[in-house]
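# mind folding the following:
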Amino acid sequence: MTENTIERVVSPPEEAPVNLALVAGRSIDRPRIATRSEHDLLGEAEIPADAYWGVHTLRAVENFPITGIPIGHFPELVRALVLVKQAAARANRRLGQLPAEKAEAIERACDLIAKDTRFLNQFVVDAVQGGAGTSTNMNANEVVANAALELMGRRRGDYAALHPIDDVNMAQSTNDAYPTALCLALIFASEPLVQALQELAFAFKAKAVEFFDVLKIGRTQLQDAVPMTLGQEFDAYHTTIKEDIDRLREAAALFREVNLGATAIGTGINSDPRYASLAVVELARLSGQPLILAPNLIEATSDMGAFVLFSGVLKRIAVKLSKICNDLRLLASGPRAGFGEIHLPPMQAGSTIMPGKVNPVIPEVVSQVAYLVIGHDLTVTMCAEAGQLQLNAFGPTIGYCILTSLRMLTAAIDTLTRRCVNGIEADRARCLSLVEDSIGLVTALAPVLGYETCSRIARRALDEGRPVAEIILEEHLLTETQLTDVLKLETMTRPSRMAGAVVAKPKE
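From the prediction side, this is the model:
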């Protein structure tokens, strides 16, 4: 291992001026980094003395310089990993497999790591990695072991006193510890998304109430349709978001079934027969989640169905959010040459060449997040399909994609609520003028005048560029009072046709 590798793993380099001596090719004296020696099946390696991770983590850092995003970037995953280690230690202690002193040290270390965010920078393995998550599991084992050693008054790396694999990973395999942690992490990470969706739904409902009496024209296929209220339009957004909250909760509930205790392929090799049930009970207690042991651990170890379904729900949310943002951009288009029915809060100058231009940047960024989530869903699908026999080796990328989607969606929705929806204003006059000028009004008149007559009126209004109401009065098809009654807000925006309605005849 080189000094450059150690420096890269310990902390990312800070911005610095160009070093002219380096550019000139001259050697530079660098301060030596204190190290400790560890070994694995490949041989000896030097580890930074102050690192909580060890040789297995080092190999992974060297092997997987892929995304630059370490697993410590996902606090929910780190928390879930150490909770799995803590639950395993408790179960093994109760079964008499793990000495009390070691179990207590592991538990205390797990508590410390789960609560102290400073440990996140010790989870340095790239989120995308080969080995079905083995490197992530090794990273967790080593950090927990070295934190426990310190609590025991030992030095880091003194694995004769407490071993990362023999003790911290007792009765576990990556193939049950990692998927279980990933399930738990996704439960944790979905909670902020649910909260963000609830706040967005509330914001749309508040606007629905505010705009309940704003008459506007509805549109289908970007053509004038029939009148509605702006409140009805925004209430539909409220409803669709509320539906997504229900679907998200249903999908997240699938992760409560875990395979902890399955060990390598689901047979439970190297674990006490009582271990699986006991470990899951302990994990449920520690996490506060109603976890259950999968009924068939071989199936649960190889199946990725829950992840595919959950990712699909995230895609559904993304698709619907982007559609809503498309609507908001259309409704706010202008300011003079577009729909101009609503005004989005101005967030920033929109052009370096066109003074005064303001763009709908918040809906735009939400749509771009949606496209990323949709892409992640396809990646999850392909990774799940690529499983073979008793294991799917592509869990790390599944986890990376879903955790990233959850984080981005949560941030995007929060931004949409606070920096856009809460500040939307209606242009009431503009909405009304578009209704009055639209030939869509004839639909409300069809039960009274008949389809054929209304088609003729619509064609005439379109050809002559005149309002529908003006032509109806000109032809004496209805009196002004009758026309006003038919075109009332409550008549045009909800079911109102009465049985036995008489169809008027055009005046000869």
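
# all contacts plus neighbour counts: C-alpha atoms, from now on.
Fine.

# the nearest residue to F310 once chain neighbours are set aside in helix, strand or coil?
Excluding its sequence neighbours, the residue lying closest to F310 (C-alpha to C-alpha, 6 or more residues apart in numbering) is A251, at 5.2 Å. Counting by DSSP: H, G, I helix; E, B strand; the rest coil, the backbone at A251 sits in helix.

# correct me, but A251 touches V308?
No: using C-alpha atoms under 8 Å, A251 makes no contact with V308, being 9.8 Å away.

# those two: who's more crowded?
V308 (23 against 20; other C-alpha atoms under 10 Å).

# and the gap between the more buried one and I71?
Relative to I71, V308 is positioned 21 Å away (criterion: C-alpha to C-alpha, to the nearest Å).

# then M170?
22 Å.

# which one's more surrounded, the two?
For M170 versus I71, neighbours defined as other C-alpha under 10 Å are more numerous around I71 (25 against 19).

# count the residues that sit near the closest residue to the more buried one other than its chain neighbours.
Leaving out its chain neighbours, the residue that sits closest to I71 by C-alpha to C-alpha, 6+ apart is A127, at 4.9 Å. Applying other C-alpha under 10 Å, we find 27 residues neighbouring A127.

# compare with the first, here's sequence two:
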Amino acid sequence: MRQPFSNEPDSDPKYRMETDALGPKAIPAEVYYGIHTARAIENFPVSGRPVHPRLIEAIAVVKKAAARVNGRLSLIPADVASAIEWACDKIAGGALADQFVVDALQGGAGTSTHMNVNEVVANLAIERLGGTKGDYHLVHPLDHVNRCQSTNDVYPTALRIAAIRLLRPLSDAYASLQEALQEKEREFADVLKLGRTQLMDALPMMAGQGFGAYAKAVARDRWRLYKAEERLREIHLGGTAIGTGLDAPRAYIFQVTDTLQELTGLGLARSEFPMDGTQNMDVFVEVSGLLKAAAVTLFKIAGDLRLL
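Below you'll find the model as predicted:
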């Protein structure tokens, strides 16, 4: 539904009026988000924490890929596509972080965060084209920024990208920790100490053997986190609302994954069964569980070192 733009001379210059299915609402004139975001602020005052910036940046990259393909296929005007790409670059670079104000804990499968990004992108693009924020006939959050997309394919795709980008440096850190522990294993290979059971002195062992056991545990955590990326790289962008690709041209569905792969530099692959990625979130539960397992290992090592 298009949102009418109001910029009457006698209206309060501190606000602009936007309208959705629930009716009109005054939006502060200086903000880049719109009425859907404003509604979400009211609906979800839960944790007081914003959405992770890496997720916002990932959504912006997804939007850029979609705009590029939509422009190439003449599904949106070329100048609008260019302005959207420019806006997405700004957001992906960390600009306007204060405009992403929806609470991290929200209902609606991420729709509020998705619309927050759509609206900020649209208003940035509007200004790029010489318009005024809220002038959605120039660039519309849904008709242009969200063309051929749905929260159900955009949000999980962006979440996968954000997870990969956050996991890679963690995996590198684990590799460094593993090497450091292995070095200690060699350094203390000839140092005799007592092992302990329930804090009581037990059988003798080499100090290096203890560090070797730590290195083995860290290596397993590192490998599990590394292998999880294989499942994170499978995306269903182009599946739209339920994974059938309804309302998205076939050319868009195939090109958008290739374009997103180029923009991210990640080995992303189009899911052969997009409905799977739409309705099943087990990969994120897997990653969460692996992070917890890795944390337990670190907690164990830290506790042992403290006691020693």
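
# could I get the TM-score for this pair?
The pair, once superposed, lands on a TM-score of 0.92 when counted by TM-score structural alignment, normalised by the length of the second structure; 297 aligned residues with a C-alpha RMSD of 1.6 Å.

# how about the contacts made by the counterpart of E187 of the second structure in the first structure?
Counting by TM-score structural alignment, E187 of the second structure lines up with E210 in the first structure. Going by C-alpha atoms under 8 Å, 6 or more residues apart in numbering, E210 of the first structure touches G231.

# swap in P290 of the first structure?
Going by C-alpha under 8 Å, 6+ apart, P290 of the first structure touches 256, 284.

# separation between R16 of the second structure and V120 of the second structure?
On the measure of C-alpha to C-alpha, R16 of the second structure and V120 of the second structure end up 15 Å apart.

# with F188 of the second structure instead?
Look at F188 of the second structure and V120 of the second structure: by C-alpha to C-alpha, they are 57 Å apart.

# between those two, which one's more packed in?
Using other C-alpha under 10 Å, the more surrounded residue of F188 of the second structure and V120 is V120, with 26 against 16.

# would you confirm that the more buried one contacts Q99?
Yes: look at V120 of the second structure against Q99 with C-alpha under 8 Å: they come within range, at 7.3 Å.

# how close does the residue nearest the centre of the first structure get to Y371 of the first structure?
Centroid-nearest residue in the first structure: L406, 1.9 Å away (criterion: C-alpha atoms, centre = their mean). To Y371 of the first structure, L406 of the first structure is 13 Å away according to C-alpha to C-alpha.

# kindly report the same for P396 of the first structure.
Counting by C-alpha to C-alpha - P396 of the first structure and Y371 of the first structure are separated by 21 Å.

# the two: which is more packed in?
Neighbours per residue (other C-alpha under 10 Å) separate P396 of the first structure from Y371, with P396 holding more: 25 against 16.

# so what's K102 of the first structure closest to, chain neighbours aside?
Per C-alpha to C-alpha, 6+ apart, closest to K102 of the first structure is L162, 6.7 Å.

# before we move on, what SS does the alignment partner in the second structure of that neighbour have?
Taking TM-score structural alignment, the alignment pairs L162 of the first structure with V139 from the second structure. Here V139 of the second structure takes the coil state, with states given by three-state DSSP.

# which helix or which strand is home to R231 of the second structure?
According to DSSP states H and E, R231 of the second structure maps onto helix 207-232.

# ok so, going back, against V124 of the first structure, how distant is the residue nearest to K102 of the first structure?
With C-alpha to C-alpha as the criterion, L162 of the first structure and V124 of the first structure are 22 Å apart.

# what about these two, which has more around it?
V124 (25 against 22).

# the second structure: which residue goes with that one?
In the second structure, V124 of the first structure lands on V101 (TM-score structural alignment).
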